[in-house]
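In: 3D, please:
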Amino acid sequence: MISNESIPTLNTMFRFQWEQAQNSYVLLYPEGMIQLNGPAGEILALVDGEKPVAGIVADLKGKFGDVDGLESDVLEFLAEAHKQRWIEISRSNVG
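Out: Here you go, the predicted model:
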């Protein structure tokens, strides 16, 4: 389970980058590419393997303001990204 104390890291199978041709962030992997929507790209851009989820949420609040439901949206996205194996949880106080 992902919590505010969890520290996500990008799965080494993927490379995260801005793709000018797509005008979006993408995840590249040997068989292809996943084009990310704006919010997904903004979240994954902050995944560095050192910052906990709470820090990611704080950085997003600093950039976009205190948006209603931001924390739960980030947790939900990261849970889905983990399910898709885009990220790993390197450390967590929960689960």
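
In: can we go C-alpha only for contacts and neighbour counts from here?
Out: OK.

In: contacting residues around the closest residue to Gly38 other than its chain neighbours?
Out: Spatially, and ignoring its direct neighbours in sequence, Gly38 is nearest to Ser24 (7.1 Å; Cα to Cα, 6 or more residues apart in numbering). By Cα atoms under 8 Å, 6 or more residues apart in numbering, the contact list for Ser24 reads 18, 35-38, 41.

In: next, the second sequence, to be compared with the first:
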Amino acid sequence: MSDAEIPGNARPRLGAHVRMRPDRATGGYVLLGPETVVVLNQTGHAVLRLCDGERTVDQIVASLVEGYDGADTDVVGEQVRDYLSRLAARNLVAFTRTRR
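Out: Below you'll find the predicted structure:
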């Protein structure tokens, strides 16, 4: 799914068998998947901690914008969609069907 295809009402969650865990070595967080470890920066962690399958992409973007003074909603939305798209391509993030 490309970032242009991720609708605002999509509900991202971690993929099957993927877990986010604290990393003692870095003091940050990592994503653990089958044969995969991804070290997260603070921004990646901020996005993924909100990906619970309940919040929509639009709600995640709004929450992130609220936390950063002067953040542009359109820019943050584009960056979040791009990030989620790249993780989805690696099966680290999946999308829950939207509710009608």
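
In: tell me the counterpart of the residue nearest to Gly38 of structure 1 in structure 2.
Out: The alignment partner of Ser24 of structure 1 in structure 2, by TM-score structural alignment, is Gly28.

In: the residue sitting furthest away from the middle of structure 1: what's it in contact with?
Out: When distances are taken from the C-alpha mean of structure 1, Ala21 lies farthest, 21.5 Å away, according to Cα atoms, centre = their mean. Not one residue lies near Ala21 of structure 1 by Cα under 8 Å, 6+ apart.

In: ok so it is a strand residue?
Out: No: counting by DSSP: H, G, I helix; E, B strand; the rest coil, Ala21 of structure 1 is not found in a strand; it is coil.

In: for Glu42 of structure 1, see how far away it is.
Out: Per Cα to Cα, to the nearest Å, Ala21 of structure 1 is found 18 Å from Glu42 of structure 1.
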